[in-house]
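>>> just a sequence and a predicted model for now, questions to come.
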Amino acid sequence: MSSFINSEIFNSWLSTFLSIIVESLPFILIGSIISAIIQLFLKEETIKKFLPKNKIISIILASLMGLFLPLCECAIVPIGRSLIKKGVSVGTATTFMLAVPIINPIVLLSTYYAFSNNLSIVFLRAFGGLFISILIGLILEILTKKTQVIKNDTDYLSSCDCGCENLYMKSNFFTNLKNLIDHTSKEFLDISRYFILGAFLAGIVSVAMGSLNIDFKNIMPSMGIIVMMLLTFFLSLCSEADAFVAKGFLSSFGNSGVIAFLILGPMLDLKNVILLLGAFKKKYVFSLMFLTCSILALFSYLVLFFGL
């Protein structure tokens, strides 16, 4: 009997783990290719020219740039730092870093696909990502100056190992193709190792929740939001595929917990915090962390309160 139960639990975990991997890998691959193309063609100067001088309008436009720039998450922090160095305001660059990993077609499409055409989850993720990133950008625009944000070049060490800073297009076609393949493969492998670990742990958590029969959604929905925020922070999943992990928690945590998971992860996880601490001063990073977590928690509680 014991071996049957163990076998049943293992099979349940294996089924969850493999389904997450199989469903998500195409989105990770597509995202890696598009991100590599953008990294090769697009420079920070081009982004700066596109943004208007009016800071409020600039922040709003920065929140929407993910619709056209589905960049890899490891490149967001170095690009955000470069934008500030080139004269883009702190609020605009911050909004850009927070919104781009959420507001892009691949992420929204994968969310739509993962949740079986559930438009409410897609809408809440997109709206929440936009609202929170814009609000944080406006607050930091008021409270923070450029000189208080970025580290000196001598202190800066990017943790991104994909080489995206040095892959702008050359004149030689074969060199460009080699760089494209190199960037895509490195990013795909980097994202995949985090995601496979995340899927492995998510399968364990999903099976454990089913076995223990802990229903945060009906018993402790407020606590469920905090649990999901902690989980997404430490899993450090790619935003192009995290929805496939999150859908396994929907029955236990409800929309509010899942939304907290889907919004916080792309904005702020363990991997990105390490990158942020390498590129920006601690005061800015800790302010960003506090604002992101507190505003997202409030937004998630509103989702819970109104039963969205």
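Good, I have the coordinates.

>>> going by C-alpha atoms from here, please, whenever you check contacts or count neighbours.
OK.

>>> helices of the stretch 151-300 of the chain, residue ranges please.
Secondary structure of the stretch 151-300 of the chain (DSSP state H, counting those that start in this stretch): helices at 173-212, 221-235, 242-246, 250-267, 270-279, 282-305.

>>> put this beside the first:
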Amino acid sequence: MLLAVGTVAMVVVPDVLFHLDTPAFRAWRTVFVAIAVQGLPFLVFGTLISAAISAFVPASVFDRVLPRKPALAVPVAGAAGAVLPGCECASVPVAGSLMGRGVAPAAALAFLLSAPAINPIVLVATAVAFPGSPEMVLARLIASLGVAVTMGWLWAALGRPEWLRLPAPRRTAPAGKWQVFRDGLQHDFLHAGGFLVVGAMAAATFNILVPQSVLETVSSSPWLSVLALAVLAVVLAVCSEADAFVAASLTGFSPTARLAFMVVGPMVDVKLIALQAGTFGRPFAFRFSSATFVVAVVSSVLVGWWLL
């Protein structure tokens, strides 16, 4: 089967590319390759760190560090995301493991949102994608941390136990840690790498095919441009280690709209909603994702108005 597919690809793809070798296609290819190549090193490093944390850092460490009171544990857990990198795919099972070990759900959810959004790899990638714009890095940090802490406090105040299905705790034998690391690295890289490629293709297509008049209509409205890129972030589901490069390529939009793309994406996208539904139940995923989307958009607008 694979041999047949490979043979067809070798015969058909060069001919297709020859006929597509137009100025528009060359521009598309340039944008796609630039986004993918820039984002790949951060994606690799991020998945390495994420797999290492999942395999070698026991959940009991978080239980010892976090305060017992949820109101205090939420900001501590949110800030922990700045020093403990993790991709979106890894943050959901890690949060479930924390809850299974007795960590307050509000604190675990704050960590779930902050870890893929404000970790050092993501912030460095943002700085590289927006050279000479340190205010964009600071805006992403403040807006994303604000969303994580706000959602943690909202869950502590309004969340109901019946909305959240706690996953059964899983134990990993010490002898299997390297196997867990390899499996986690392979899983995260293949999944996140696929989303990076799809996101880069979509961003390149968006830049080339969308008429300039449409871009001007959307980008000329502050609220419409923010909502458009926020929804685009949900649909594209680009890995947080690489989404800054996609956002930087959307030059027709305002800095605040591109900030919304980077704040919403790591917290609410189609793959995260599916992961949350499978781990915590569909009622939780619907409520939590909807509320997070609204809070993320509002936070992006406020921080963008302040810093950008």
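Looks like it came in fine. Computed from a predicted structure; not experimentally measured.

>>> now distance to Lys55 of the first structure too, for the helices of the stretch 151-300 of the first structure, in a markdown table please.
Converted to a markdown table, the helices of the stretch 151-300 of the first structure look like this (distance: least, CA to CA, whole Å):
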| stretch | distance to Lys55 of the first structure |
| --- | --- |
| helix 173-212 | 32 |
| helix 221-235 | 30 |
| helix 242-246 | 32 |
| helix 250-267 | 21 |
| helix 270-279 | 23 |
| helix 282-305 | 19 |
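
>>> and Ile150 of the first structure, which of the ones you listed is closest to it?
Each of the helices of the stretch 151-300 of the first structure has some distance to Ile150 of the first structure by CA to CA; the shortest is helix 270-279, at 6.3 Å.

>>> buried residues in that closest one?
Neighbour-count burial for helix 270-279 of the first structure flags 271-273, 275-279 (criterion: 16 or more other CA atoms under 10 Å).

>>> number of nearby residues for the aligned partner of Lys49 of the first structure in the second structure?
Lys49 of the first structure maps onto Arg64 in the second structure, with residues paired by TM-score structural alignment. When counting by other CA atoms under 10 Å, one arrives at 10 neighbours for Arg64 of the second structure.

>>> got it, and Ser290 of the second structure?
Neighbour count for Ser290 of the second structure, taken as other CA under 10 Å: 13.

>>> just Asn152 of the first structure next, same as before
11.

>>> how much space between it and Glu45 of the first structure?
According to CA to CA, to the nearest Å, Asn152 of the first structure and Glu45 of the first structure sit 20 Å apart.

>>> ditto for Ser3 of the first structure
As for Ser3 of the first structure, its distance to Glu45 of the first structure is 62 Å (criterion: CA to CA).

>>> now do Val100 of the first structure
17 Å.

>>> the two: which is more packed in?
Taking other CA under 10 Å, Val100 of the first structure and Glu45 do not tie; Val100 has more neighbours (28 against 13).

>>> the second structure: which residue goes with that one?
Per TM-score structural alignment, Val100 of the first structure is aligned with Ala115.

>>> name the nearest residue to that match, ignoring sequence neighbours.
Excluding its sequence neighbours, the residue lying closest to Ala115 of the second structure (CA to CA, 6 or more residues apart in numbering) is Gly81, at 3.7 Å.

>>> wait, what's in contact with the aligned residue in the first structure for the one you found?
In the first structure, Gly81 of the second structure lines up with Gly66, judged by TM-score structural alignment. Neighbour list for Gly66 of the first structure: 96, 99-105 [criterion: CA atoms under 8 Å, 6 or more residues apart in numbering].

>>> go ahead and confirm Asn118 of the first structure touches Tyr112.
Yes. The criterion here is CA atoms under 8 Å, and Asn118 of the first structure meets it with Tyr112 at 6.1 Å.

>>> show me which of the two is the more surrounded one.
Regarding Asn118 of the first structure and Tyr112, a neighbour count based on other CA under 10 Å identifies Tyr112 as having more, with 18 against 12.

>>> tell me the contacts of that one?
Tyr112 of the first structure sits next to 118-119, 121-122 when contact means CA under 8 Å, 6+ apart.

>>> now do the buried residues in stretch 289-296 of the first structure.
Applying 16+ other CA under 10 Å to stretch 289-296 of the first structure flags 291-293, 295-296 as buried.

>>> no wait, stretch 76-86 of the second structure
So for stretch 76-86 of the second structure, counting by 16+ other CA under 10 Å, buried means 76-82, 84-86.

>>> go on, stretch 199-211 of the first structure?
199-207, 209.

>>> just put the residues you listed in JSON lines and tack on distance to Leu264 of the first structure.
As requested, those are exported to JSON lines (distance: CA to CA, whole Å):
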{"residue": "Ala199", "distance to Leu264 of the first structure": "17"}
{"residue": "Phe200", "distance to Leu264 of the first structure": "20"}
{"residue": "Leu201", "distance to Leu264 of the first structure": "18"}
{"residue": "Ala202", "distance to Leu264 of the first structure": "16"}
{"residue": "Gly203", "distance to Leu264 of the first structure": "20"}
{"residue": "Ile204", "distance to Leu264 of the first structure": "21"}
{"residue": "Val205", "distance to Leu264 of the first structure": "19"}
{"residue": "Ser206", "distance to Leu264 of the first structure": "20"}
{"residue": "Val207", "distance to Leu264 of the first structure": "23"}
{"residue": "Met209", "distance to Leu264 of the first structure": "21"}
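
>>> looking at the buried residues of stretch 76-86 of the second structure, which one is closest to Phe195 of the second structure?
Gly86 (15.7 Å).

>>> now that closest one, nearest residue through space, not along the chain?
For Gly86 of the second structure, ignoring the flanking residues on the chain, the nearest one in space by CA to CA, 6+ apart is Ser50 at 4.6 Å.
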